[in-house]
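**Student:** Sequence and predicted model, in that order:
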Amino acid sequence: MSRLGNIGARLYRGEVGYDFVGKRMIWYGISILITITAIIGLGVRGLNMGIEFSGGAVFTTPKTSVSVSHAQEEAEKASGHAAIVQKLGEDKLRIQISEVDTAKADQIREKLAEDFKVSAEDINAELVGPSWGEQIANKAWLGLGIFMALVVVYLALAFEWRMAMAALVALIHDLTITVGIYALVGFEVTPGTVIGLLTILGYSLYDTVVVFDGLKEASRGITKQTRWTYSEIANRSLNATLVRSINTTVVALLPVAGLLFIGGGVLGGGMLNDISLSLFVGLAAGAYSSIFIATPLVADLKEREPEMKLLAKRVRSKRASAAAKAEREPGSPAQDDVPEDGEPEDEEPAGVVAQRAQPASRNRGRGRPSGKRR
């Protein structure tokens, strides 16, 4: 078995583990800091909305030797607005200008044809009205709302409402961070970005649901024992699925990273950037929230129940009693040796001594002739 597999097996059996739930205030603080940074970036810089949402024109040039910087400069002079220029392949350009109507688009195309020394008919111009982008945005918000409502209802029925609330908080956390990163980086928001945002919601829930399912099984009949509190069982369930969560997240991030850094960065695929950045940030944020936010938040909510408060009190009382007994009677079994049902293991009755094994040489040769005596 590999070293990672051995660690995973030991985590699953509870032999080793990290106290994620016990240190939840640290993770809450980190998440709040990241979320505040994302909100500030969104408020200060705003989102760079594509022409699909703001309206405008897209010009695609034929083969030309004009550089991207020169094309951007000429396009901004011709339109009076900011222009986004992307290289298509080796010799074609895609020029995007917002807030341009039909008459203005014809003037810009003529000016670009003159500057680039190509025919105006060879420059393809596409106009996008802002009403179409508004419809896309409204449908995206509607889809997001329906998805979250269905998630909350399903998790509340399959598990309980506390887990549903924790999963919803984790989803909002992931979306806020992803949108904030878009604002800070300045990537353009296109329909591809919306598709990426809707896609990461499923990935964000995957690890969370796996942990919740294990926690539901582990906490069944929890009040009948006095060895573990609910937070401790939640932490054990989280550690049991930790390696699987890490493996699935890394495997999912690798192809997305290829799209983002190679396809978008090296090859210059603008449309790849739109969807790959949202997927990359969303997957990473989803893995973080399932480990550091969702499960600790469930433990927080459950520990407020009267039954769980009473259980925690009983666990602390029993541990204090075991510790006091260990001080009075050195060599008594530690608390961790008590089985999970809360009762000590059966011991030998007092005064019973195990039978001592006799040496093998003491009975050797007895009952058989030696061959020397007659």
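**Tutor:** Nice, thanks for sending it over.

**Student:** contacts, neighbours, all on C-alpha from now
**Tutor:** OK.

**Student:** tell me the strands in this protein, going along the chain?
**Tutor:** For the chain, applying DSSP state E gives strands covering 48-49, 56-60, 83-88, 92-98, 124-128, 188-189.

**Student:** Adding mean neighbour count, write those strands out as TSV.
**Tutor:** Shown next, in TSV, are the strands of the chain (neighbours: other C-alpha atoms under 10 Å):
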stretch	mean neighbour count
strand 48-49	18
strand 56-60	22
strand 83-88	19
strand 92-98	22
strand 124-128	17
strand 188-189	21
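
**Student:** among the ones you listed, which is nearest Met308?
**Tutor:** For the strands of the chain, proximity to Met308 was assessed by C-alpha to C-alpha; strand 188-189 is nearest, at 45.9 Å.

**Student:** what comes into contact with the closest one?
**Tutor:** Contacts made with strand 188-189 from outside it, assessed by C-alpha atoms under 8 Å, 6 or more residues apart in numbering, are listed as Leu47, Asn48, Met49, Gly50, Tyr182, Asp274.

**Student:** likewise stretch 99-113?
**Tutor:** The contact list for stretch 99-113 (C-alpha under 8 Å, 6+ apart) reads 51, 54-57, 59, 74-75, 78-79, 81, 119-120, 123, 125, 127.

**Student:** and if we set it to 6 Å?
**Tutor:** In this structure, residues lying in contact with stretch 99-113 by C-alpha atoms under 6 Å, 6 or more residues apart in numbering are Gly55, Gly56, Ala78, Ser119, Ala120.

**Student:** need the contact list for the nearest residue to the first one once chain neighbours are set aside.
**Tutor:** Right, Gly55. Take Gly55 and drop its neighbours on the chain: the residue closest to it by C-alpha to C-alpha, 6 or more residues apart in numbering is Pro130, 4.1 Å away. Neighbouring residues of Pro130 by C-alpha under 6 Å, 6+ apart: Phe53, Ser54, Gly55.

**Student:** didn't the last one look like it was pressed against Gly129?
**Tutor:** Which is Gly55. Yes - using C-alpha atoms under 6 Å, Gly55 is in contact with Gly129, at 4.6 Å.

**Student:** OK, contacts around the nearest residue to Gly46 once chain neighbours are set aside?
**Tutor:** With C-alpha to C-alpha, 6+ apart as the measure, Ala183 is the residue that lies nearest to Gly46, at 5.5 Å, once sequence neighbours are left out. If you count contacts by C-alpha under 6 Å, 6+ apart, Ala183 has them with Gly41, Leu42, Gly46, Leu47.

**Student:** What segments of the stretch 101-250 of the chain are helices?
**Tutor:** Counting by DSSP state H, counting those that start in this stretch, the segments of the stretch 101-250 of the chain that form helices are 102-116, 130-158, 161-185, 191-218, 230-240, 242-257.

**Student:** residues in contact with the fifth one?
**Tutor:** Applying C-alpha under 6 Å, 6+ apart, the set of residues contacting helix 230-240 from outside is Leu11, Tyr12, Gly17, Val21, Val211, Gly214, Leu215, Ala299.

**Student:** And these, which is closest to Gly145?
**Tutor:** Val211 (24.2 Å).

**Student:** Second structure for comparison follows:
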Amino acid sequence: MFQILKAKQAIDFMRWSKFAFVLSLMMIAGSIFTLSTQWLNWGLDFTGGTLIEVGFEQPANLEAVRTSLEGKGFSDATVQNFGSAREVMVRLRPREGVKGETLGNQIINAIKEGTGENVEMRRIEFVGPNVGDELTEAGGLAILVSLICILLYVSMRFEWRLAAGAVLALAHDIIITLGVFSLLQIEVDLTIVAALLTVVGYSLNDTIVVFDRIRENFRKMRKGEPPEVMNNSITQTLSRTLITSATTLFVVIALFLKGGAMIHGFALALLLGITVGTYSSIYVASALALKLGITREHLMPPQVEKEGAEFEEYP
């Protein structure tokens, strides 16, 4: 009776699974189209470039420095504090036909004219494109290896249909997040790679909580159909999923709004990833497992026959 009452109160998530599939396919197709036409806006960590360290006599006004450089044609410059408030690091994309020393003098003069402060160049370095290529390969490999390891782990912990649903949902989250970055042409650096790996772990944690409840309910609700079990399981874990996502998003939104330009991309990647990951944990992962034909028999522990059970005992 309790199980029947519970089933009546459950939200019918699987009713909207077809709509969710269409929405997800549209977002993935749009992301792949955007990535294939304009790819990603790689940052200096991947493309290489020039790094210039500048010293100020007073704490530097970073916004004034950025405005000064933009006025002199260095709109691609990345400006951030380095070590202390008086030390500023400026990173620029490679410029053909311009020597590093000449570029450094141009940056120093632009900052002096724009801010009216006396500054000096402390250090200038050039990062070659070969290093950027290695970082690009290492970053992509890190994401790929993490997905493979997750597939192996979830396959050992759950039935393969649930494992496939979990990994496909993770790929769904990564592709859509990268598609938004490609569409908006937001600069991608190593912090974005770190954010994507964080999103993978966060989304997987949500999915595993739901899958644990699905496996438990398949064994308890012996007369329940798979869609009914899925709906009950997602409903029972919904409050936990929403509370966790909401509290995490509060922090990420604060970072996005008040964290400054340097972590803007990192916060945006987390914001997109957590939002899409929460949606995929509720709809995509479980619905994919259902489409693959998950049933109660697939999640029941194997029965071990006792030795001699086939012989009948006589008094």
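**Tutor:** Sure, I can see it. As the structure is a prediction and not an experimental result, all values here were calculated from the model.

**Student:** before we move on, the earlier item: and the contacts of Pro130 of the first structure as TSV, adding distance to Lys111 of the first structure and neighbour count?
**Tutor:** Listed next are these as TSV, based on distance: C-alpha to C-alpha, whole Å; neighbours: other C-alpha atoms under 10 Å:
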residue	distance to Lys111 of the first structure	neighbour count
Phe53	26	22
Ser54	23	18
Gly55	21	22
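
**Student:** out of these, who's nearest Leu142 of the first structure?
**Tutor:** The nearest member of these to Leu142 of the first structure, counting by C-alpha to C-alpha, is Phe53 at 16.0 Å.

**Student:** how far away is the closest one from Ala105 of the first structure?
**Tutor:** From Phe53 of the first structure across to Ala105 of the first structure, the span is 18 Å (C-alpha to C-alpha, to the nearest Å).

**Student:** what's the answer for Leu301 of the first structure, then?
**Tutor:** Counting by C-alpha to C-alpha - Leu301 of the first structure and Ala105 of the first structure are separated by 58 Å.

**Student:** Also Arg3 of the first structure?
**Tutor:** Note on Arg3 of the first structure: its distance to Ala105 of the first structure, by C-alpha to C-alpha, is 62 Å.

**Student:** Number of residues surrounding the equivalent of Gly50 of the first structure over in the second structure?
**Tutor:** Using TM-score structural alignment, the equivalent of Gly50 of the first structure in the second structure is Gly43. Close neighbours of Gly43 of the second structure, defined as other C-alpha atoms under 10 Å, add up to 20.

**Student:** Surely Gly43 of the second structure and Ile192 touch.
**Tutor:** No - using C-alpha under 6 Å, Gly43 of the second structure is not in contact with Ile192; the gap is 10.0 Å.

**Student:** What separation do you get for the counterpart of Ala105 of the first structure in the second structure and Asn232 of the second structure?
**Tutor:** Counting by TM-score structural alignment, Ala105 of the first structure lines up with Gly100 in the second structure. Note on Gly100 of the second structure: its distance to Asn232 of the second structure, by C-alpha to C-alpha, is 63 Å.

**Student:** who has more neighbours, the two?
**Tutor:** For Gly100 of the second structure and Asn232, the more surrounded residue by other C-alpha under 10 Å is Asn232, and the numbers stand at 26 against 18.

**Student:** Looking for the alignment partner of that one in the first structure.
**Tutor:** Using TM-score structural alignment as the criterion, the counterpart of Asn232 of the second structure in the first structure is Arg236.

**Student:** What is the neighbour count of Glu15 of the first structure?
**Tutor:** That count, for Glu15 of the first structure with other C-alpha under 10 Å as the rule, works out to 10.

**Student:** Report the separation between it and Ala140 of the first structure.
**Tutor:** Where Ala140 of the first structure is concerned, Glu15 of the first structure sits at a distance of 46 Å (C-alpha to C-alpha).

**Student:** now Ile233 of the first structure
**Tutor:** Relative to Ala140 of the first structure, and taking C-alpha to C-alpha, Ile233 of the first structure is found at 38 Å.

**Student:** And for Val243 of the first structure?
**Tutor:** 34 Å.

**Student:** Please apply the same query to Gln225 of the first structure.
**Tutor:** 48 Å.

**Student:** Neighbours of the equivalent of Pro255 of the first structure over in the second structure, how many?
**Tutor:** The alignment partner of Pro255 of the first structure in the second structure, by TM-score structural alignment, is Val251. Using other C-alpha under 10 Å, Val251 of the second structure has 12 other residues around it.

**Student:** Over to Met308 of the first structure?
**Tutor:** For Met308 of the first structure, the neighbour count with other C-alpha under 10 Å is 18.

**Student:** Quickly check the contacts of stretch 99-113 of the first structure for the two that are furthest apart.
**Tutor:** Top of the distance list for the contacts of stretch 99-113 of the first structure (C-alpha to C-alpha): Gly55 and Ser119, 25.4 Å.

**Student:** Out of the helices of the stretch 101-250 of the first structure, which is the most enclosed?
**Tutor:** Neighbour counts (mean count of other C-alpha atoms under 10 Å) averaged over each of these peak at helix 230-240, with a mean of 24.

**Student:** average offset between that one and the second structure?
**Tutor:** Helix 230-240 of the first structure differs from its equivalent in the second structure by a mean of 1.0 Å after superposition (mean C-alpha distance after the TM-score superposition for the first structure).

**Student:** picking up where we left off before, quick check: the match of Gly50 of the first structure vs Leu183 of the second structure, distance?
**Tutor:** When distance is defined by C-alpha to C-alpha, Gly43 of the second structure is 15 Å away from Leu183 of the second structure.

**Student:** now Ser280 of the second structure
**Tutor:** Counting by C-alpha to C-alpha, the gap from Ser280 of the second structure to Leu183 of the second structure is 21 Å.

**Student:** Distance of the match of Ala105 of the first structure relative to Ile111 of the second structure?
**Tutor:** Separation of Gly100 of the second structure from Ile111 of the second structure (C-alpha to C-alpha) stands at 17 Å.

**Student:** Over to Leu141 of the second structure?
**Tutor:** From Leu141 of the second structure across to Ile111 of the second structure, the span is 39 Å (C-alpha to C-alpha).

**Student:** Over to Arg123 of the second structure?
**Tutor:** The value you get for Arg123 of the second structure to Ile111 of the second structure, if C-alpha to C-alpha is used, is 15 Å.

**Student:** likewise Ala7 of the second structure?
**Tutor:** 67 Å.
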